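> can you look at this prediction? I've put the sequence above it.
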Amino acid sequence: MPLIMNIEDIDSLDGLAPRACELCRRKDKVFRCSACLAVYYCGRDCQVQDREDHKIPCKLLRKAHKRYREEEQKLREWQEDLDTPENVFEEHAGRFWRIMGTRPYMVARFDLAHIMNDSYGTPGGPRDLVQDMLDHYLDMLRLSRSDGLGVREIIPALYVRLGRDQDAYDFLRWYADVNENPDYDWGNMSLPFVDTKNADALEEPLQRAWTAKSYLDLSHAVTLLLVKVRILLDLQTVQNTTTALGGTFPPEIIGLIDGKLVRRDTLLRHQSLLSRPEKLEPLMKKIKSQIREVYKAVGEYNPHFWNLMVNNPDACVLQRPQLDGYAQRSEEEALFILDYTFAAWYETPGAVKMLRDLAKS
């Protein structure tokens, strides 16, 4: 996997790369590598020139795609036995992990998405690839609500990488709420599932889910903090613009808020606040307080995490532990969650600097 240490100008990262030729970065008239389905080229010349760098990840992805397709075909053609019924895709979506015969398929699909990330998922990587990863994980969650492979830990940061902060927050909020409901039946397909919409990302962090001292869902807390940091960065941009305009917001500037000054969809539903300069300072103070609270909770829960995120993000690749579980609060836990979340942080200009400032305060 490409490493952060090899990115020439890490501070220049701002989101994901658009679809473009892997070698010359041309954006028009590009075609997808038919073997790995991960990168694009503008023509054979660039594809040949890039072959030396591309051949290893291409081979790994080609094998992973082949295994995934084969396992899917076997499962679709399955003859019913004591462990696995027929027509599982049509009749048993949501319960896959409870059916033993589906597990080779689920593991093959998980491994495919994992190899995608290892090959081209570094910060600033291809948007199409991250979207493909998210699509795989979301469909795996649809097929297996009980989530035996833990894809719910990976999904929120992928939403953020794609600029879908509101979807990330809705996902986090749904799990925070359902985890408080001991009567929720994961095997009952008639119950609502990950259906929270337009939850208020400006609200106070839920203590039971994101700032608890006894147990913390580390991946969700780290991504929740990033959502808050991205909100604050947008608010600072709006405040700086207000200051430059002498403390007023002409109508034509208010029109720029949507998608220009404010890029996070978590804030667009609060435009009435953004268009009133007197509301900005109290709102920023509130979000800063929330950020400090979650940052402190994460640091107290796992003392390894923030040091790795800021000073050694490549450790999640270079020191990756085996996929056989980890102890809570351990360095191994920190490395796993770092792998799921660090790209979203480094693709957000100003986010890692904010972490450094928090460490000094």
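Now that the structure is in, tell me what you want to look at.
> hey, let's count contacts and neighbours off CA atoms from now on
Noted.
> would you agree residue 333 is in contact with residue 326?
Yes - using C-alpha atoms under 8 Å, residue 333 is in contact with residue 326, at 5.7 Å.
> how close does residue 154 sit to residue 224?
Going from residue 154 to residue 224 by C-alpha to C-alpha, to the nearest Å gives 13 Å.
> comparison target below:
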Amino acid sequence: MGDPAASKGLIGPLIHRCQKCKAGEAREKFLRCRYCRAVRYCSIEHLRADRSSHKSACKGISKARVKLAKEDRLVRSLPADGDMPANVFETGVGKFWHFQPTRDYLRTRYILVERLHTLGTLDSYAQALKHMHDMMRLDRADHLDVQDIAPYVMLSLDLDQESCDFIKGWGIQGRKIVKGTDIFESADSILGVNNLYNPKASSLLLRLKLLVDVINVMNARKVLPLTPLPVEIQIIIEKNMVRSPLSAHLHKESTQALVERRGKLVRGILEFSQRLADDHNESFMFEFFHVALSVEPRRRPGLSYGEREAVMARRSYPAWRGTEGVLQLLDNAGACAMKTPVMNLKGMLYSYRDKLGQRYSRSAAEQLKYEILEVIWDYLPWAVEDATYLGPPAERPSERYRKLENERVFKNMEGMMFQNEHLKDAMRGLASGNGVCE
């Protein structure tokens, strides 16, 4: 449905790796760029070879650091007066933005956070998160909306419990520090008074991440007993099939417990996705599958509500793409929706419309893709069952469900008369279980 290759960002956990050749942590030692201190190299040769590519980002981060240090000294040197307390970094904690001279400092720090976030390395994310925590400590009202990025950075760093705690804490009136939030709490319990887009979307991503872990362990448990590997080795492999620290115990769970956990996660995902659809744009996933995200989108004044949500969706994309298996699972859910009789009929009608030369804002293919993304969550359970099915493709759960839905639709429309021969052919195809938009 999209073109992941056209989008930036690596897939999988953030690890120290060479910025040039992408060699990972198997190496004992990396050289770090001494200017930005946010990228690493496996050799001095690769550091030099990558200099031209890295130069722009490196300069941007270095300049932002220099400017931040200057603003820091300026704020600390300001004398106390009626509008500014003495030692504001200690006495103004929580209400930092209230004092006019501190605002340039916070804005400059936010620019540094954005540039570190854009770089997308383990070092840059860790540094960005440290800045964000301190900015939110100083300015509890979060006038620069640091909370928009923070949960995604935590998820990218696999700080999954911390992400869930952060979202719940910021949903409490007055914003409190929360520890040990139960991942299976309801959306109302976790979101609280927070009705913004990003807490819902990041909560959704976390549950999808945990769902992929469960699927991986279930599949490993089906395949490994067929190998001659000792049980001890099979357990080690199961342990390494998960990414989230919250899934570290899954190898100890029974298969039935995994099935139940999978069901609870799917129900939670559908609950959060429904909240997104009700409160925001029901087709917000369109940004992930339709647009090649090659440029870091920036917030700009004057954006409409829908445009601002689109920017937020695109800014969170590295976390979605980096969480291996999530977009693939949603892509499979879209493929399940594509094969349903309703989408088959719509696809045929939109194609027929295009042949007639009628002008619309979207082509038939684009319109169908858009409508699939509007119902993608309805077909996530089909895709999840397919993901843990290892039998013949023709007998996948989604194929069985599709045939049942085809039969139901055909029976409901059996008595209707169609004057259009194209529709007659379409109904015959649906009745036989063959789609017209395969």
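Everything's here; your move. Values in this document were obtained by computation on a predicted structure and should not be read as measured data.
> on that earlier part again, which one's more surrounded, residue 154 and residue 224 of structure 1?
residue 224 (25 against 21; other C-alpha atoms under 10 Å).
> quick check: the aligned residue for the more buried one in structure 2?
With TM-score structural alignment as the criterion, residue 224 of structure 1 lines up with residue 203 in structure 2.
> which residues does its match contact?
The contact partners of residue 203 of structure 2, taken as C-alpha atoms under 8 Å, 6 or more residues apart in numbering, are 164, 167, 272.
> which residues in the stretch 101-250 of structure 1 form helices?
Along the stretch 101-250 of structure 1, counting by DSSP state H, counting those that start in this stretch, helices occupy 103-120, 127-143, 155-161, 165-178, 207-210, 218-244.
> how many other residues sit next to residue 365 of structure 2?
So residue 365 of structure 2, with other C-alpha under 10 Å, has 12 neighbours.
> residue in structure 1 paired with it?
Checking TM-score structural alignment: residue 365 of structure 2 goes with nothing.
> quick check: which element contains residue 365 of structure 2?
For residue 365 of structure 2, the enclosing helix or strand under DSSP states H and E is helix 364-374.
> tell me what angle the helix or strand following that helix forms with helix 197-223.
Downstream of helix 364-374 of structure 2, the next assigned helix or strand under DSSP H and E is helix 380-387. Angle between the axes of helix 380-387 of structure 2 and helix 197-223 is 30 degrees (criterion: axes from the mean of the first three to the mean of the last three C-alpha atoms, to 10 degrees).
> just the buried ones from the contacts of residue 203 of structure 2, in ChimeraX syntax?
ChimeraX command restricting these to the buried ones, with burial defined by 16 or more other C-alpha atoms under 10 Å:
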select :164,167,272
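> can you tell me which of the contacts of residue 203 of structure 2 is nearest residue 107 of structure 2?
residue 167 (22.9 Å; C-alpha to C-alpha).
> what's the closest non-adjacent residue to the closest one?
Leaving aside its sequence neighbours, residue 167 of structure 2 sits nearest to residue 199 (C-alpha to C-alpha, 6 or more residues apart in numbering; 5.9 Å).
> what residues are up against the one you found?
By C-alpha under 8 Å, 6+ apart, the contact set of residue 199 of structure 2 is 148, 151, 167, 191.
> ok, and those residues in structure 1?
On the basis of both residues aligned by TM-score structural alignment, their matches' C-alpha atoms under 8 Å, what survives of the contacts of residue 199 of structure 2 in structure 1 is 148, 151, 167.
> surely the last one meets residue 188?
Which is residue 167 of structure 2. No - applying C-alpha under 8 Å as the test, residue 167 of structure 2 and residue 188 come out as separate, 11.7 Å apart.
> ok so residue 260 of structure 1 is a helix residue?
No - going by DSSP: H, G, I helix; E, B strand; the rest coil, the assignment for residue 260 of structure 1 is coil, not a helix.
> who's in contact with residue 179 of structure 2?
Residues in contact with residue 179 of structure 2, defined by C-alpha under 8 Å, 6+ apart, are 162, 165.
> and it, what's its match in structure 1?
Using TM-score structural alignment, the partner of residue 179 of structure 2 in structure 1 is residue 197.
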